[in-house]
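Peer 1: Predicted coordinates and the sequence they were generated for:
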Amino acid sequence: MSEIDKLAWLYIQNKQLLGARSKGKNTYYIPGGKREAGESDEQALIREIKEELSVDLIPATIEYAGTFKAQADGKPEGVMVKMTCYLAEFTGKIKEDAEIEEITWLNHHDLAKCSQVTKIIMAWLKSEGKIE
């Protein structure tokens, strides 16, 4: 079994989670991505969020939230994605950049249009009372 190791930024506002959809895709994901060689979680998360959403995460506010695993969307059975999630404050204005075509606010009612790992994370956030 193989595993895709990714990092994600949980940004919650008004009990909704910020989600992103890549160009040419129909599924929403939590913003973030894979680390490059030699990067720490923090460095990779800061870089990925800057590339995708044009904002700067504030390093001193980055806080581990949890790690979640699920079948990777669009990959053969048994290929798992491990999503290590962080909370953080930011500076700048969130807007689509790089491969991101759309950003939206998600709540528990949007599960059908989310990736498998996003569904698991959203269920956890709902159980914690963080999203509706």
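Peer 2: Received the coordinates, thanks.
Peer 1: alpha carbons only for contacts and neighbour counts from here, please
Peer 2: Noted.
Peer 1: can you pull the contacts of the residue lying closest to T61 once chain neighbours are set aside?
Peer 2: Ranked by CA to CA, 6 or more residues apart in numbering and with sequence neighbours excluded, the top spatial neighbour of T61 is A88, at 5.1 Å. The contact partners of A88, taken as CA atoms under 8 Å, 6 or more residues apart in numbering, are W9, L10, Y11, L57, I58, P59, T61, I62, E63.
Peer 1: thought the last one was touching L87?
Peer 2: Yes: checked against CA atoms under 8 Å, the pair E63 and L87 is within contact range at 5.2 Å.
Peer 1: The closest residue to V81 other than its chain neighbours and Q16, how far apart?
Peer 2: For V81, ignoring the flanking residues on the chain, the nearest one in space by CA to CA, 6+ apart is I4 at 4.6 Å. Distance, I4 to Q16, using CA to CA, to the nearest Å: 26 Å.
Peer 1: this is the other structure I want to compare:
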Amino acid sequence: MPLPDLLVSAIALVRDRRVLMVTARGRDVHYMPGGKIDPGETAAEAASREAFEEVALELDPDQLHELFEVRTLAHGEPDGRHVRMRVFRAVTDASPRASAEVGALHWVTTADADRCPPAGREVLRLLAQADLID
């Protein structure tokens, strides 16, 4: 029996035709700021909570605009498990800062796709298709 999809939310903070991605401490894979949706939480609420936990951005869930959902193989999970990531556009003038769980912040374009797991590569492709990043 297939494993259930991992349900996650992420933010896309775009500036100067680049999108914010992070790496976890001790890792070199770039991923979108985000994480699993907790029980009783909306996808926008999860994206807002994770943005605060990972990059210290206070975002109103009601002000997040859903861009798209990506469904692809989950990175680092058993064979065949998929992730469904709902990606929300974040708009803020605040400066993101790495939290204790984040090793570094990166402003990336499609040229950095090889540093990303499958979901991140698909997000970069879709953001470029929407003419938001290079």
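Peer 2: Thanks, I have the structure now. All figures in this text were calculated on a predicted structure; none of them were measured in a lab.
Peer 1: Work out the TM-score between the chains.
Peer 2: With the length set by TM-score structural alignment, normalised by the length of structure 1, the two chains reach a TM-score of 0.93; 132 aligned residues with a CA RMSD of 1.3 Å.
Peer 1: Identify the residues contacting the counterpart of the residue nearest to V81 of structure 1 in structure 2.
Peer 2: Matched by TM-score structural alignment, I4 of structure 1 corresponds to L6 in structure 2. Shown in contact with L6 of structure 2 (CA under 8 Å, 6+ apart): K36, A74, R81, H82, V83, R84.
Peer 1: what about the residue nearest to the fourth one when sequence neighbours are not counted, how many neighbours?
Peer 2: When the adjacent residues along the chain are set aside, H82 of structure 2 lies closest to L73, with 4.3 Å between them (CA to CA, 6+ apart). Residues near L73 of structure 2, counting by other CA atoms under 10 Å, number 19.
Peer 1: returning to what we had before: which of the contacts of A88 of structure 1 sits closest to T104 of structure 1?
Peer 2: T104 of structure 1 has its nearest neighbour among the contacts of A88 of structure 1 in Y11, at 11.3 Å by CA to CA.
Peer 1: which ones are touching the closest one?
Peer 2: Counting by CA under 8 Å, 6+ apart, Y11 of structure 1 makes contact with L17, L18, L87, A88.
Peer 1: Same question for I100 of structure 1.
Peer 2: So I100 of structure 1 contacts A20, R21, S22, K23, E52, L53 (CA under 8 Å, 6+ apart).
Peer 1: again, 6 Å this time
Peer 2: By CA atoms under 6 Å, 6 or more residues apart in numbering, the contact set of I100 of structure 1 is R21, S22, K23.
Peer 1: Am I right that L45 of structure 1 falls within a strand?
Peer 2: No: counting by DSSP: H, G, I helix; E, B strand; the rest coil, L45 of structure 1 falls outside a strand, being helix.
Peer 1: I'd like to know how far the residue mapped onto it from structure 2 sits from R86 of structure 2.
Peer 2: L45 of structure 1 maps onto A47 in structure 2, with residues paired by TM-score structural alignment. Distance of A47 of structure 2 to R86 of structure 2, given as CA to CA: 9 Å.
Peer 1: And these two? Which one has more around it.
Peer 2: Using other CA under 10 Å as the criterion, A47 of structure 2 and R86 rank with A47 on top: 31 against 23.
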